[in-house]
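Participant: Provided below for reference: sequence and predicted model.
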Amino acid sequence: MGRRQVTDALERLAFAAELLEDERARTWARAAWAIRNLEGDVEEMRESGALAKTRGVGKGVLGVIDEVLEGKKPGALMEMEAKLPEGLFAVRRVKGLGPKKVKQLWSELTITSLGELEYACRENRLVDLKGFGRKTQQKVLEQIERIRETEGLLRRDQAEAVLGPVLDALEEVYPQVEPAGEVRRGLELVRELVVLVEGEALVEGEALVEGEALVEGEALAEAQAIVDAARPPELKVQVALADAETFGARLVWLSSADAHRAALSLRAEARGMRFDAGGLWMASPDELAPLGTPEEDDVYRALGLVPTAPERREEGVPLVEAGRAVTPLVTIDDLRGALHNHTVASDGSHSLEEMRDAAAARGLEYLHISEHSHSAFYARGLDAERLAEQLRAIEALNAGAPECVLLSGVESDILAEGELDYDEDVLARLDVVIASVHRRHGQDAAQMTARMVAAAKNRMTDVVGHPTGRLLLGRAPSAFDVDAFFDACAESGCAVELNANPHRLDLNETHLAMAKERGLLVSIAADAHATRELDNLAHGVSIARRAGLTAEDVLNARSLPELRRWVSARRSAK
């Protein structure tokens, strides 16, 4: 149990308390915010006493946290839930429906579930409801449809939060443990959580291979029991078992799309072998003899192939014959710096020094600071004077050859007509300028295309940030002509961003592949608002690998001198 489970419980308490007009609603809400933005492990901070000193975490909140960390449902939550229809907690998932509106729907229309809400919308019962109307009703319907479509899906960060304790528990018992399935393949959203462990040899009568299904035996049941004890009760994690000699083949099978499995199976058949859920076998008329494949790469070498990375085991990605030269995919170690990061000056949680030190601890050579611009008042955006103050602070911190150099910048809002948020003479003083859309995502396709093209063609736009504006499981991408936008980027020489925040992962792998085809550089950006969020880079690298990107395709895989030369050359070329 950790941060996610604690935050979920506190948010659920805050919601229930507000519906019941319980005075503790704000207490729970403040505590949820505090825990979500904590640096460090919640359990460790509770044991050390640091959690009790955290602002917003009082005695009552600590009691709830203790219950969650012990694997219990908080008593206060059970008490409140008993007074409310369970379906109201599903209704709150509709974007735009806060506790007050959910309570209004409950009290005025007796709506207690998503199904009832959908029916009420289709009967136009929200049209005349105070604070709603026809447009809101349509948006609610669209949100319900989106919830149905994404039911059971987890973002990468959510999946990792679930798997972390599971992997830790298994590693205490088994010599080899690996995440498998969709997580290993690097999908942006996952539905199934799978872990492969090295256990006893699978012998007849204990676990028989039957196609893709394993008949569970005692050894497998024991592993599953460990997993079930470590996972949250509402989420399932499947465990699979392999012996040391078949571990690699089993991992490939579990971590490949159906099309990739089929291609490998055909390749094996052509070579007198068999590849299936149980491993790689040498086939003969009388029996199947298992081939030793302790590592994933052993499967490909046995089949005369260049190993395919898990992120590329997808339909449409061809197998590569052994001996052919293949440029390695980008790795986290290729990244020399991180662009697009925030501090307390705008909506971040840490200072310039703290962010720089965290970047240095991760081996980064440079860290780019890009606070929100002055139009982003909701995020404490910087006006020209405050931006100049930060520039002076960065220059002072860079004196004396620090381990990690701070780069000045800004995340300038792209305004309604595509213009940026500062005069050119202000932007010209900055090392790297990010241009991003933060408002008016709902413009029609023609307007949004013109807006994005204009921003891309601005000589001061070095990188276009989170171009489609999507939020995974939250907001659909903006409608615009991506081809026209990429053409404008190619013309101006600006880079495009792969925003590695797991809520965004924008651009997606399809758009990244299109950008690569056009020769556009991609910035894998942490968009860190706290030191721990620099680890977002790993999410971005996974998506970049799925798109086939190499270090040559990535802007921040360049050294600091190379990055400076690139910015200077593209700005002076206009």
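Facilitator: That came in fine, so what should we check first? No experiment lies behind these values; they were computed from the predicted model shown.

Participant: going forward, measure contacts and count neighbours with C-alpha atoms only.
Facilitator: OK.

Participant: the strands in the stretch 351-500 of the chain, which residues?
Facilitator: Under the criterion DSSP state E, counting those that start in this stretch, the stretch 351-500 of the chain contains strands at 366-369, 371-372, 405-407, 409-413, 432-436, 463-464, 495-499.

Participant: the inter-axis angle of the fourth one versus strand 432-436?
Facilitator: In this case it means strand 409-413. Angular relation of strand 409-413 and strand 432-436 on a 0 to 180 degree scale: 20 degrees, by axes from the mean of the first three to the mean of the last three C-alpha atoms, to 10 degrees.

Participant: A further structure is provided below for comparison with the first:
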Amino acid sequence: MREIPVEIDPGAELFVEMGLPDPAGLSKEEWERVVHAYWQVDADGRVGLTRARFEANRLCDWLAPACTRVAIVGSVRRRRARVKDIELLVEPKAPGARVDLFTMDTALTLDGQLEAAIAHGWLRRGNKYGGRMKTLLIESRVTSQLGDLVDWLKVDLFIVIPPAQWGSLMAIRTGPADYSKWLVTKRSQGGICPDSMRFHDGALWRSNGSGEEIVPTPDEDQLYQALGLAWTNPWDRVAGRNVMLQ
């Protein structure tokens, strides 16, 4: 189990977004108390961005060998100062995926990696454990002279399974919620999705005269282009504020 040393810089969000004091004006002991409070889970069940990002990256590293793509989404990707849930998006490797010209990888699977972490004791199953979405709890330890902190942080794991597309789910799961709702709502109903298209099962679909077809969105850029929007930084996403492409 890797532990987070209290000396890790909590990040500029402490001073800019949370209004905490500049460490230059504090004694070492005063600053350690500030940092210790920052690492703690607050009354709303939220933790500081740096701690959430650390654990998100740790789980990403663990799952990466069993996936073609792994990404942090949700409030961590949006750089919120306090985070309630860690959210990840993964695209599992196909069973028996080829490692190289001569080798097939038959051992590493997403479920296998999750079960191994659960067996090691630093990951637990949550109340949902389905094929497209799993909730987990990850053990998070912080060491400090003021006392160790041990918490179980909630993780939402979203899994790209066809017909779902990476770009569509990346944008939807990054949020925030009102932005995602605006993104998938038809323009005639106050959203930004063209009326000739719709989101369903994690993919963008387009009417083609005889039925529907999936609009390929292997990344966010292509999703935004399909919707006629300019791509926006995750931390700047506000419903109704995107720039339309010319």
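Facilitator: Sure, I can see it. In this text the structure is predicted, and so the values were computed from the model without any measurement.

Participant: Can you convert the strands of the stretch 351-500 of the first structure into a markdown table and add a column each for mean neighbour count and distance to R565 of the first structure?
Facilitator: Converted to a markdown table, the strands of the stretch 351-500 of the first structure look like this (neighbours: other C-alpha atoms under 10 Å; distance: least, C-alpha to C-alpha, whole Å):
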| stretch | mean neighbour count | distance to R565 of the first structure |
| --- | --- | --- |
| strand 366-369 | 26 | 15 |
| strand 371-372 | 30 | 23 |
| strand 405-407 | 24 | 14 |
| strand 409-413 | 27 | 16 |
| strand 432-436 | 27 | 11 |
| strand 463-464 | 27 | 15 |
| strand 495-499 | 28 | 14 |
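
Participant: For E145 of the first structure, which of those is the nearest?
Facilitator: Ranking the strands of the stretch 351-500 of the first structure by their distance to E145 of the first structure (criterion: C-alpha to C-alpha) puts strand 495-499 first, at 26.0 Å.

Participant: Check which element follows the closest one along the chain.
Facilitator: Following strand 495-499 of the first structure in sequence order, the next helix or strand is helix 509-517 (DSSP states H and E).

Participant: Who are the packing partners of that following helix?
Facilitator: helix 537-546 (3 or more C-alpha pairs under 8 Å, 6 or more residues apart in numbering; DSSP states H and E).

Participant: Same list (the strands of the stretch 351-500 of the first structure) but as TSV, adding distance to L62 of the first structure.
Facilitator: Compiled in TSV, the strands of the stretch 351-500 of the first structure are given as follows (distance: least, C-alpha to C-alpha, whole Å):
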stretch	distance to L62 of the first structure
strand 366-369	35
strand 371-372	34
strand 405-407	38
strand 409-413	38
strand 432-436	40
strand 463-464	43
strand 495-499	35
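
Participant: Go through these and name the closest to M78 of the first structure.
Facilitator: M78 of the first structure lies closest to strand 495-499 among the strands of the stretch 351-500 of the first structure, at 38.7 Å (C-alpha to C-alpha).

Participant: just to revisit the earlier point, indicate which one of the strands of the stretch 351-500 of the first structure is closest to P318 of the first structure.
Facilitator: Distance to P318 of the first structure, taken as C-alpha to C-alpha, is lowest for strand 495-499 among those, at 24.5 Å.

Participant: counterpart of that closest one in the second structure, which residues?
Facilitator: Applying TM-score structural alignment, one finds that strand 495-499 of the first structure aligns to no residue range of the second structure.

Participant: tell me the angle that strand makes with helix 537-546.
Facilitator: Interaxial angle of strand 495-499 of the first structure relative to helix 537-546 (the same axes, to 10 degrees): 120 degrees.

Participant: list the helices and strands strand 495-499 of the first structure packs on?
Facilitator: For strand 495-499 of the first structure, the elements it packs on are strand 463-464, strand 522-525, helix 537-546, judged by 3+ C-alpha pairs under 8 Å, 6+ apart.

Participant: let's see it at 10 Å
Facilitator: Applying 3 or more C-alpha pairs under 10 Å, 6 or more residues apart in numbering; DSSP states H and E, one finds that strand 495-499 of the first structure contacts strand 337-341, strand 432-436, strand 463-464, helix 482-492, helix 509-517, strand 522-525, helix 537-546.

Participant: Which positions within the last one qualify as buried?
Facilitator: What it means is helix 537-546 of the first structure. Of the residues in helix 537-546 of the first structure, those scored as buried under the neighbour-count criterion (16 or more other C-alpha atoms under 10 Å) are 537-546.

Participant: Please identify which of those is nearest to L13 of the first structure.
Facilitator: The shortest distance between L13 of the first structure and any of these, using C-alpha to C-alpha, involves H539 and amounts to 30.6 Å.
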